[in-house]
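[1] Let me see the structure of the following:
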Amino acid sequence: MELRPGDIAPDFVLTDGSGEKHRLSDYRGKPVVVYFYPKDDTPGCTKEACAFRDDNPLFEELGVRVFGISYDTPESHRRFKAKYDIPFTLLSDSDKSVAKSYGAAGLIFPKRVTFIIDENSKISKVYEKVSVTTHSREILDFLRAEGDISEE
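    From the prediction side, this is the model:
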């Protein structure tokens, strides 16, 4: 399934590193960034997560929730978050069902793809080509340019 801007984002319930379940629809009313990444604690994925970490205060100021999703276990996410002081939520899609519903499933690892989801659960942007070091800034720039979010 290929999702495009204007499509409704598939709802999901996934578990984070502390065992807490997160349902996407519970965050309706606020913009959400859902980024799929291949694997915890690998070079590219660490750079991407650390860039989101460093920009997290900007996302928080704008009321945007960030979720990283991979096939890793909740325990792997807990360790990865602790090692790199990652403040946002990492979710475990160990059965690959969410990655499949978003068209982000790969044979061994999820594809590196990001979805910006607006406050009405519609996809406003899909990033299929990602530079791990500048991606979070691209997202912030897009949100501001589209007028979905404005700096306060």
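[2] C-alpha from now on. contacts and neighbour counts both.
    Fine.
[3] Next, the buried residues of stretch 97-108.
    Val98, Ala99, Ser101, Tyr102, Ala104, Ala105 (16 or more other CA atoms under 10 Å).
[4] Filter the residues you listed down to just the ones in helices.
    Val98, Ala99, Ser101 (DSSP state H).
[5] which one of the residues you listed is nearest Ser136?
    Ala99 (20.0 Å; CA to CA).
[6] The closest one: what's it in contact with?
    When contacts are counted by CA atoms under 8 Å, 6 or more residues apart in numbering, Ala99 is found next to Phe36, Asp93, Ala105, Pro110.
[7] Most neighbours of all those, which one?
    Phe36 (27 neighbours; other CA atoms under 10 Å).
[8] tell me the secondary structure for the residue lying closest to it once chain neighbours are set aside?
    Using CA to CA, 6 or more residues apart in numbering and skipping residues adjacent in sequence, the residue nearest Phe36 is Ile69, 4.8 Å away. On the three-state scheme (DSSP: H, G, I helix; E, B strand; the rest coil), Ile69 is labelled strand.
[9] Contacts only, for Ile69.
    Val34, Tyr35, Phe36, Tyr37, Leu90, Leu91, Ser92, Asp93.
[10] Make TSV out of the residues you listed and add distance to Ala9 and secondary structure.
    Below are these laid out as TSV (distance: CA to CA, whole Å; DSSP: H, G, I helix; E, B strand; the rest coil):
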residue	distance to Ala9	secondary structure
Val34	10	strand
Tyr35	13	strand
Phe36	14	strand
Tyr37	18	coil
Leu90	18	strand
Leu91	16	strand
Ser92	18	strand
Asp93	16	coil
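[11] next up, for comparison:
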Amino acid sequence: MSLGEDRMEGRKAPDFTAATDGGGKLKLSELRGKPVVLYFYPKDDTPGCTTEACGFRDAAPDIKKLKAQVVGVSKDSVGRHDKFKAKYKLPFALVSDEDGKICERYGTWIEKSLYGRKYMGIDRATFLIDKDGVVRKVWRKVKVAGHVDDVQEALKAL
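    Prediction:
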């Protein structure tokens, strides 16, 4: 594996079925045929997560032109997702991973440290999945500023 390459790149994206906002269900493999931007974020309605979600919201028309769809994942409940989505008019599905199984499969449930205190949390990460369900690009430890632009550039290259 070369520097900057992720162990998931070039492999089939781990499939999952999970509850979404609005009382829906999403099965990742049923989205095949279009690229998917699968992004993991720590918590609804917090500063960085809101900025990231609104960035994907604002880029939605351009992402749609690229025939791709965005899916957000956090451990928040469906109820919290409903409020977050309504408050910021988010035009994409938010998956509830309350038991953390999806985060574990994607390697985004990690030990973090804040002011010397260690705790488990979601590593902000994005997975670009092609129309055949293969992970083409992974961003881990995402810095929100400029991230949506990076994802769009990678989508154009698919």
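[12] And the TM-score between these chains?
    Here the TM-score for the pair of chains, by TM-score structural alignment, normalised by the length of the first structure, is 0.91; 145 aligned residues with a CA RMSD of 1.2 Å.
[13] circling back: what remains of the contacts of Ile69 of the first structure once you look at the second structure?
    With both residues aligned by TM-score structural alignment, their matches' CA atoms under 8 Å, the contacts of those that the second structure also has are Val34, Tyr35, Phe36, Tyr37, Leu90, Leu91, Ser92, Asp93.
[14] Which PyMOL command selects the buried ones in the residues you listed?
    Those of those that count as buried under 16+ other CA under 10 Å are selected in PyMOL with:
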select buried, resi 34+35+36+37+90+91+92+93
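[15] Just send the kept ones among the contacts of Ile69 of the first structure back as TSV, with distance to Asp55 of the first structure too.
    Converted to TSV, those look like this (distance: CA to CA, whole Å):
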residue	distance to Asp55 of the first structure
Val34	15
Tyr35	14
Phe36	17
Tyr37	17
Leu90	16
Leu91	19
Ser92	22
Asp93	24
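[16] Return the member of the kept ones among the contacts of Ile69 of the first structure nearest to Ala82 of the first structure.
    Closest to Ala82 of the first structure, out of all of those and judged by CA to CA, is Leu90, at 11.4 Å.
[17] Could you count how many residues lie near the aligned residue in the second structure for Gly63 of the first structure?
    Applying TM-score structural alignment, one finds that Gly63 of the first structure aligns to Lys67 in the second structure. For Lys67 of the second structure, the count of nearby residues is 14 (other CA under 10 Å).
[18] Lys67 of the second structure falls within a helix, correct?
    No: under three-state DSSP, Lys67 of the second structure sits outside any helix and is assigned coil.
[19] which residue packs closest to it, ignoring adjacent ones?
    Lys34 (6.1 Å).
[20] To which residue of the first structure is the one you found aligned?
    Alignment note: Lys34 of the second structure maps to Lys30 in the first structure; criterion TM-score structural alignment.
[21] Can you classify its match as helix, strand or coil?
    Going by three-state DSSP: Lys30 of the first structure is coil.
[22] Isn't it up against Glu119?
    Yes: taking CA atoms under 8 Å as the definition, Lys30 of the first structure is a contact partner of Glu119 at 4.4 Å.
[23] Against Ile102 of the second structure, how distant is the counterpart of Ser92 of the first structure in the second structure?
    Mapped onto the second structure by TM-score structural alignment, Ser92 of the first structure lines up with Ser96. Ser96 of the second structure sits 9 Å away from Ile102 of the second structure, taking CA to CA, to the nearest Å as the criterion.
[24] ok, the residue nearest the centre of the second structure - contacts?
    With distances taken as CA atoms, centre = their mean, Tyr39 lies nearest the centre of the second structure, 1.0 Å away. With contacts defined as CA under 8 Å, 6+ apart, Tyr39 of the second structure is in contact with Val70, Val71, Gly72, Val73, Arg124, Ala125, Thr126, Phe127.
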